[in-house]
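>>> Sequence and predicted structure below; questions after.
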Amino acid sequence: MKLSAKSAWDTPSILHFLNDVTIPIRIAVNKGDSPVICSLWYAFDAEAEAFMCVSHESSHLIELLKQNHRCAFEVAPNDPPYHGVRGQGRASLTRAGAGDALKALTERYLGDTNQELARWLLDRADQEYLIRLKPVWISSWDYGRRMESV
């Protein structure tokens, strides 16, 4: 994983951010002339240097990633001060481990809340794909100083 020279944060700071926040990753995949953007729950595996996401077999994203494994990504909160991580990577798809990843992501994002949604998602675990998104390059930005008054 190559860290951009323009990154506001070093690699340990990026890894800390990715492990601490529970906001979805936005993944962009080209479809013809235009990108398609999809938000997914993720966990970052620092040892594998890869994002782990899960998506249903009938999702448009899975269809697109089967045709084109190159994508861009961003993890950033919507509220100021604006900061986050973005980059480009390559996605691989597998059914192996998708159920375990879905369970871990459900616990990470829902915790003890919304058990009805958790049950619904986990009941479909055998219809999911595990997406491993391995960054080719990664960068961060942080407008905290210039937005201190916000």
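Thanks, I have the structure now. Numbering: from 1, shown residues only.

>>> Every contact and neighbour count from this point should use C-alpha atoms.
OK.

>>> Give me the longest strand you can find in the chain.
strand 128-142 (DSSP state E).

>>> Which parts of it count as buried, going by neighbours?
With burial defined by 16 or more other CA atoms under 10 Å, the residues of strand 128-142 counted as buried are 128-136, 138-140.

>>> Tell me which other helices or strands it touches.
Helices and strands touching strand 128-142, as assessed by 3 or more CA pairs under 8 Å, 6 or more residues apart in numbering; DSSP states H and E, comprise strand 2-3, strand 50-56, strand 83-94, helix 98-110.

>>> can I get those in CSV with mean neighbour count and distance to Cys71?
Formatted as CSV, these follow (neighbours: other CA atoms under 10 Å; distance: least, CA to CA, whole Å):
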stretch, mean neighbour count, distance to Cys71
strand 2-3, 14, 15
strand 50-56, 21, 12
strand 83-94, 19, 6
helix 98-110, 18, 20
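
>>> another structure for you, compare them:
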Amino acid sequence: MDRLTGDWDRDRTEQFLDEQTIPVRLATRTPRGGLWMLSLWYRYRDGALECATGANAKIVEYLRENADVAFEISTNDVPYRGVRGAGTADIAPDEDKAVLRDLVERYLGDTDSQLARSLLSPDRDEVRIRVDVDRAYTWDFSDRMGGE
């Protein structure tokens, strides 16, 4: 994270990103200039957000055309808090589905469910989306909404 502003310092921001299992909302532009947003599971590594998705997903096509993204990871329950920002996405093969496997374990707890087995199927071609965060803003309404 190059530039960070808002309620939290870097350590607290990274703690939030590591602890939360809220999908990232990722926004970009379509090749025709329209807006596109979707939610993806993420992990935070070395100042970047990493996601995995099918190699044939529309978002992959869009990011190959324009790598600029905006994102938000925020709680859905009171007290509202989170991180939003912008960055640049890079797409690479998810070798041996390493990123996807880590995300499945992070969000589902293990790889034993039908969903996990389906996602990790050898027939699926996966890519890793790495978002290098250029700027981020944090907010925490705990003081005025109650909470931690």
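Good, I have the coordinates. Fair warning: this is a prediction, and the values are worked out from it, not measured in the lab.

>>> Any idea what the TM-score comes out to?
Once the chains are laid over each other, their TM-score by TM-score structural alignment, normalised by the length of structure 2 reads 0.90; 146 aligned residues with a CA RMSD of 1.9 Å.

>>> re the thing from before, if you line the two up, which stretch of structure 2 does the longest strand of structure 1 fall on?
Under TM-score structural alignment, strand 128-142 of structure 1 corresponds to residues 126-140 of structure 2.

>>> Nearest residue to the residue nearest in space to the middle of structure 1 in space, please, no chain neighbours.
Computing the C-alpha centroid of structure 1 and ranking residues by CA atoms, centre = their mean puts Ile25 first, at 3.4 Å. Distances taken as CA to CA, 6 or more residues apart in numbering place Val75 nearest to Ile25 of structure 1, at 4.8 Å, with adjacent residues excluded.

>>> State the distance from that neighbour to Ile138 of structure 1.
Spatial separation of Val75 of structure 1 from Ile138 of structure 1 under the definition CA to CA, to the nearest Å is 11 Å.

>>> and for the two, which residues touch both?
Shared contacts of Val75 of structure 1 and Ile138 (CA atoms under 8 Å, 6 or more residues apart in numbering): 85-86.

>>> Mind listing residues that contact the longest strand of structure 1?
Identification of contacts with strand 128-142 of structure 1 by CA under 8 Å, 6+ apart yields 1-4, 6-9, 14, 49-57, 62, 81-99, 101.

>>> mean shift between it and structure 2?
Following the fit onto structure 2, the mean deviation recorded for strand 128-142 of structure 1 is 0.7 Å by mean CA distance after the TM-score superposition for structure 1.

>>> That strand vs strand 50-56, what angle?
Between the axes of strand 128-142 of structure 1 and strand 50-56, defined by axes from the mean of the first three to the mean of the last three CA atoms, to 10 degrees, the angle is 130 degrees.

>>> separation between Tyr137 of structure 2 and Glu65 of structure 2?
Using CA to CA, Tyr137 of structure 2 is found at 26 Å from Glu65 of structure 2.
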